[in-house]
Each structure stands twice: as structure tokens, then as C-alpha cells.
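A.B. asks: one predicted model, sequence on top.
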Amino acid sequence: MTAKKNTGSELPGLETPPVGPTGRPISVFPVPEPLSGHGPARIITLCNQKGGVGKTTTAINLAASLAEYGRRVLAIDFDPQGALSAGLGVRNHDVPTIYDLMLGTMKNPSEAIVETAYPNLHIIPANIDLSAAEVHLVNEVARENILARVLAKVSDKYDVILIDCQPSLGLLTVNALTAAHGVLIPLECEFFALRGVALLVETIDKVRDRLNPALELDGILATMYDSRTLHSREVLERVVDTFGDKVFETVIGRTVKFPDASVAGAPITTFAPEHQAAEAYRQLARELISRGAAA
């Protein structure tokens, strides 16, 4: 008869700690202390060359959550589709945009900053005009540093600047990476989304080597996770196996509340403040602060 193997959970007085979707023990991230002052900002770029991974949803709700915790946040809509502007209920036509600042037709970024309906949260909007920026900037000297020079003029007024990139690895994304201190990669828990991460990390490494030695990978955020499907669980497991602690403990699940909030032009933290998805983004904000990636 084979003897039964003892595990830690069977020893007297020991309990197995609960684990989260990432397979790690669940951490409690404390509510951050209020800040005594503001600035200079830590700049975080949210990028993934694959579309539909929850990048703009993350930018909207992370910005709103950080603002809830008293951080002064500036969101940069850096996608010609203007989804970040629409998601925060901000007008982006016939107004100054990030395109005007990139081309130099407007010199003062403060003139393009719009206060949202949410305290501590401001935005520089974008619209379809931004799609022409790469063509206009291709012959500019130090074209990769244009956004960095724009943000340097206002960074002292904010604690966090979040840049929402378009789904591409072109000149605009390189500008965003060159301007940033850290990168947050939203990753849909789906196999084809996983395949593109290696290329994105390679691009981040090139920007770090050639343009921005201070650039860090702040973390990979699993989005659209469905614990009921084996596929979601397997993809998340592979991401954790590959990137380890660079994967945030916070995981964003699938819910119809996100498109509903987008239609309403509001963050989910105000559209459905008690919903588990709203709490997930508040937890992400707390985790980011606990990691030292935000003030």
C-alpha cells in the first residue's frame, strides 16, 4: 500500500494561501496615502500593436482610478480613432489636439488640455488628423523625440501621464515610447494576442537601446479574461511562465459593462462603480502605485 504524501496544507496549523488567476497568492494592495504635492509626472505608455485588446479601456479606467486616489492625471489620446477622447466624453473635433502640438502649429500644450467631468483627470484629445502625422514628421530632425518635448512643458503639473497609442509600431508609437518612463502592455487572454507580444517587447528593447535608456516594462495586464474557458486560463498561464512578476496580479475580466460605459462616454468606475470590473481597475491603480510605477 502506497503511503499518502504529506503537503503543507495537511500539516497542523498551516493553510494554503488563496491564489488568484495568475497562480500567485492574492496580495492586498493598500489604498494609497494622499499626496502632499503634485509632479513631476511619471509617463506611462499603453501600447500593443494588436487592436481590440482593451488598451483604450485600460487607459480610460486606469486614469479615472488614479484620479479617484487623488493623483493628478493627464491622458494623451495618441490614436487617430479618438476613442480615448470619446470614452471620457470629450469633444475632439474643431478643437486643439495632440496633432497640432506634434506639428508645432500650437506651441503651448496647456492650450490643448481639456478638463474632463472627473476631478483630477485632464486630457489632450486626438482625432483623424493624427493619422497624417507620420507623413508630416518623417523628415523632421529628432522626430522620435517630438512628443517628449511637448510633454516636458506640462509634466510638472501632473503625477501621472498616460499615453494611449494606436495599434501599430510606427513613428507615433516610437514617439510615445521615447517620451515614457514605463510601458504597460494590455494583453487579451487569447492565443493570437500572445503571439505579438514578443515583437512588441523587441521594439521596446530597441527604443531603450537607441533612444530612451530609462524606459522600463512596468508590466503586462491580462484583459478579457474568462475563467470559465480553458483557453483563457492556458494563455494566462503561458504569459506568467514567460514574464513572471512582470505580469500584474490584477486581471481584467470580460463584461458587457465595458461597451455600455463606452457608449455612455464614462469610465466604468463612475458608470458602474460597484461592479467588479470597476474594482479591478481600482486594484490595478493600487498595484501600480505599490510597485512604484506611479506616485
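C.D. replies: Thanks, I have the structure now. It should be emphasised that the depicted structure is a prediction, and the values quoted were computed from it without experimental measurement.
A.B. asks: rest of the way, CA atoms for contacts and neighbours
C.D. replies: OK.
A.B. asks: contacting residues around Ala41?
C.D. replies: Ala41 makes contacts with 155-161, as judged by Cα atoms under 8 Å, 6 or more residues apart in numbering.
A.B. asks: got a quick PyMOL command for the buried subset of those?
C.D. replies: The following PyMOL selection, which keeps only the buried ones among the contacts of Ala41, applies the criterion 16 or more other Cα atoms under 10 Å:
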select buried, resi 155+158+159+160+161
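A.B. asks: just put the contacts of Ala41 in TSV and tack on distance to Thr178.
C.D. replies: Formatted as TSV, these follow (distance: Cα to Cα, whole Å):
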residue	distance to Thr178
Ser155	15
Asp156	18
Lys157	20
Tyr158	19
Asp159	18
Val160	16
Ile161	14
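A.B. asks: so which of the contacts of Ala41 sit within strands?
C.D. replies: Members of the contacts of Ala41 lying in strands (criterion: DSSP state E): 160-161.
A.B. asks: quick one: Thr45 is in a strand?
C.D. replies: Yes - when DSSP: H, G, I helix; E, B strand; the rest coil is applied, Thr45 is found to be in a strand.
A.B. asks: that one against Leu177, yeah?
C.D. replies: Yes - with contacts counted by Cα atoms under 8 Å, Thr45 reaches Leu177, the gap being 6.4 Å.
A.B. asks: which neighbours do the two share?
C.D. replies: Contact with both Thr45 and Leu177 is made by residues Val183, according to Cα under 8 Å, 6+ apart.
A.B. asks: which of these two has more residues huddled nearby?
C.D. replies: More crowded of Thr45 and Leu177, by other Cα atoms under 10 Å: Leu177, with 31 against 27.
A.B. asks: so the more buried one lies in a helix, does it not?
C.D. replies: Yes - read with three-state DSSP, Leu177 is one of the residues of a helix.
A.B. asks: which residues touch it?
C.D. replies: The neighbourhood of Leu177, defined by Cα under 8 Å, 6+ apart, consists of 45, 183, 204, 207, 212, 215.
A.B. asks: grab the nearest non-local neighbour of Glu115.
C.D. replies: When the adjacent residues along the chain are set aside, Glu115 lies closest to His122, with 4.5 Å between them (Cα to Cα, 6 or more residues apart in numbering).
A.B. asks: dropping in the other structure now:
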Amino acid sequence: MISIAVSSQKGGVGKTTVSINLAHAFARAGFRTLLVDADPQGSVGLSLTRQSRLLSGFYDYLADPGIPFERLLVPTRLDTFSLVASGQAGDYEVGGAPTGASLSRVRSFLRTVEARDFDICLIDTPAGLFGLTADVICSSDAVLVPQQAEPLGIRSVPKMLEGLNRLRVIHPGLAVLGVVLTMVQQNMEESRESVIALRNLLPEELLLRTLVPRDPLFVKASARGLPIGVMEEGTGALAVFDSLRSEIEAKLNITSKAAQVG
């Protein structure tokens, strides 16, 4: 199993949108995919199932690792795509530095997921690089960094990457997949310039080629509890997230089940 933490320096950059739609793209490609909502705000759950506030989930497992995993698992209409909501135990410590006990429980959770024969586990984390997010990153195989294509946000990217390099001291095997630019508006000069600025700032291997546009369909999809690709008008979004999935597959040297069959 490949575990991927989806993390950002600050909130509001499209992290949950990327997590949901990238997980859906992996599932459509034949990977048995689990999307875990590790953000106490429960954004993934609220986007995909209105009952998420009532479900046991990730934080409940951290509070009590003896909880049956099947109680956490939420199936979707796509048999290769399942969810784990954030859960009820919201008093789990999300701040501070990674600790042995916290790391142990997150890693235990991921071993439990792997034992259920999932191929991909995507984890939507709280913003920042401390506490629970650091625990998740230091337990995952890889990390993906969504970043809004706007001038102020671009300036924070080097700090985010420096923070990830510090976490690699704890977890040397961590693969930094790079930055994926979100909320790109090709009709706005500042957004276009932000894309160019980041391309000039980062090594080529740290900036993914796929650009995620700002699209009102993301809001409509969330209101209906669906990935955008399921919407009738979502063909373009399907292509965007299939492109992002393909880039990540190449970086991790994995092959989609559809390609294997072909």
C-alpha cells in the first residue's frame, strides 16, 4: 500500500478538494483507495456524507486503537473507493511536535488499512506541519502539497518545503511529491504570474505540471456530496485529476490497475 499525506501550510488552499478528487481518480483507475479525513474540521466527511458528524472515525481510532476497523469504514457507490471520517474524539492533541505515542498510533492505523488490502491511502491533514499533521507525514510514504495560485501563498512555499525537509530527519524515506497549484485562474494576471513565479522558484521535480482550476463546480459537487468527476459537467475535472494521478504514479513508480489489464 502507498500512503500519501495531503498537507498545506495554511487552510483554504483547496487541500480537501484535491484529496477527494484525487482519491476518486485513483479509485476509478482500479486502485482500492481509502480517503481518510484527519482534519478535525471534518471537511472530507461533510463534503461526501452528511452523516459524517455521527460516524466513528480516525480520531476515535487514535483514542482507542482497539476499535473495530470495520466500524470506521464508509463505502461509496464506487466499490474501489472508501472513506474514514474524522470521528468523534476531537480532543486528540493536534498541536505540538511529533511524539512516540502519537506516531505509534498513526502507524498502527496505516498498518490496519494495509492489512485490508487497500492499494492507496490518501490522508487529508490539518493545515500546518506540527502535531497530528507531522505524525501523519512521518508515518506516510509520500506527501503532496496543494498551494493556491496567488502571490502571498506562493511566498510561503519555500518555508513549507523546508519544514518537510526537517521532518525527513525523522522519516528519511518520505517522498516529497511536490506542489500542485490550485484555484488557478487563467483569466487573472496575478494568478498566471503566480504560476510562473513558482516555476521559476522551485526545481522542476518539485512542481507538478497539472494545474487545478478555480471552478464553481467544486462547490456544487460538495453541496451534492460528490466528487466533481461524478457531475454531468465534470468531464474536464476528470481529466485534471487523471493527469495529477498519472504524475503521481510516475513519481512513485506504480501502475494503475486499468493499465495493467490493458
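C.D. replies: Structure's in. What do you need? Because the structure is predicted, anything quoted here is derived from the model rather than measured.
A.B. asks: circling back to that earlier point, ok, how many other residues are close to the residue nearest to Glu115 of structure 1?
C.D. replies: A count of nearby residues for His122 of structure 1, using other Cα under 10 Å, gives 24.
A.B. asks: go on, Phe243 of structure 1?
C.D. replies: Number of residues near Phe243 of structure 1 (other Cα under 10 Å) recorded here: 11.
A.B. asks: following the helix or strand hosting it, which helix or strand comes up?
C.D. replies: With elements delineated by DSSP states H and E, Phe243 of structure 1 resides in helix 230-243, which encompasses its position. Once helix 230-243 of structure 1 ends, the next helix or strand along the chain (criterion: DSSP H and E) is strand 247-253.
A.B. asks: so where in structure 2 does the helix or strand following that next one end up aligned?
C.D. replies: Next helix or strand after strand 247-253 of structure 1 toward the C-terminus (DSSP H and E): helix 257-264. Helix 257-264 of structure 1 corresponds to residues 217-224 in structure 2, going by TM-score structural alignment.
A.B. asks: hang on, the residue nearest to Glu115 of structure 1 in a strand?
C.D. replies: Yes - with three-state DSSP as the criterion, His122 of structure 1 is part of a strand.
A.B. asks: roughly how far apart are it and Ala63 of structure 1?
C.D. replies: 9 Å (Cα to Cα, to the nearest Å).
A.B. asks: ditto for Ala214 of structure 1
C.D. replies: Relative to Ala63 of structure 1, Ala214 of structure 1 is positioned 22 Å away (Cα to Cα).
A.B. asks: what do we get in structure 1 for Leu35 of structure 2?
C.D. replies: For Leu35 of structure 2, the residue aligned by TM-score structural alignment is Ala75.
A.B. asks: who touches the residue nearest to Phe31 of structure 2 when sequence neighbours are not counted in this structure?
C.D. replies: Distances taken as Cα to Cα, 6+ apart place Asp119 nearest to Phe31 of structure 2, at 5.6 Å, with adjacent residues excluded. Neighbouring residues of Asp119 of structure 2 by Cα under 8 Å, 6+ apart: 1-2, 31-33.
A.B. asks: filter these down to the buried ones, PyMOL style.
C.D. replies: The command below creates a PyMOL selection of those among the contacts of Asp119 of structure 2 that count as buried (16+ other Cα under 10 Å):
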select buried, resi 1+2+31+32+33
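A.B. asks: and the gap between Thr182 of structure 2 and Ala197 of structure 2?
C.D. replies: To Ala197 of structure 2, Thr182 of structure 2 is 14 Å away according to Cα to Cα.
A.B. asks: when these two are compared, which one has more neighbours?
C.D. replies: Each of Thr182 of structure 2 and Ala197 had its neighbours counted (other Cα under 10 Å), and the higher figure belongs to Thr182 (23 against 16).
A.B. asks: just the element for the more buried one, please.
C.D. replies: strand 175-184.
A.B. asks: correct me if wrong: Glu249 of structure 2 contacts Ala259.
C.D. replies: No - proximity of Glu249 of structure 2 to Ala259 does not meet the contact threshold set by Cα under 8 Å, at 11.4 Å.
A.B. asks: these two: who's more crowded?
C.D. replies: Here Glu249 of structure 2 and Ala259 are set side by side on neighbour count (other Cα under 10 Å), and the busier one is Glu249, at 14 against 9.
A.B. asks: structure 1: which residue goes with the more buried one?
C.D. replies: Glu249 of structure 2 is assigned Ile289 in structure 1 as its aligned equivalent, the criterion being TM-score structural alignment.
A.B. asks: what's the counterpart of Met224 of structure 1 in structure 2?
C.D. replies: Under the pairing rule here (TM-score structural alignment), the equivalent of Met224 of structure 1 within structure 2 is Met183.
A.B. asks: contacting residues for the residue nearest to its match when sequence neighbours are not counted?
C.D. replies: Beyond its immediate neighbours in the sequence, the residue positioned closest to Met183 of structure 2 (Cα to Cα, 6+ apart) is Arg214, lying 3.9 Å away. With contact set as Cα under 8 Å, 6+ apart, Arg214 of structure 2 has these partners: 182-185.
A.B. asks: now those in CSV, with distance to Pro151 of structure 2?
C.D. replies: Formatted as CSV, those follow (distance: Cα to Cα, whole Å):
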residue, distance to Pro151 of structure 2
Thr182, 13
Met183, 12
Val184, 12
Gln185, 13
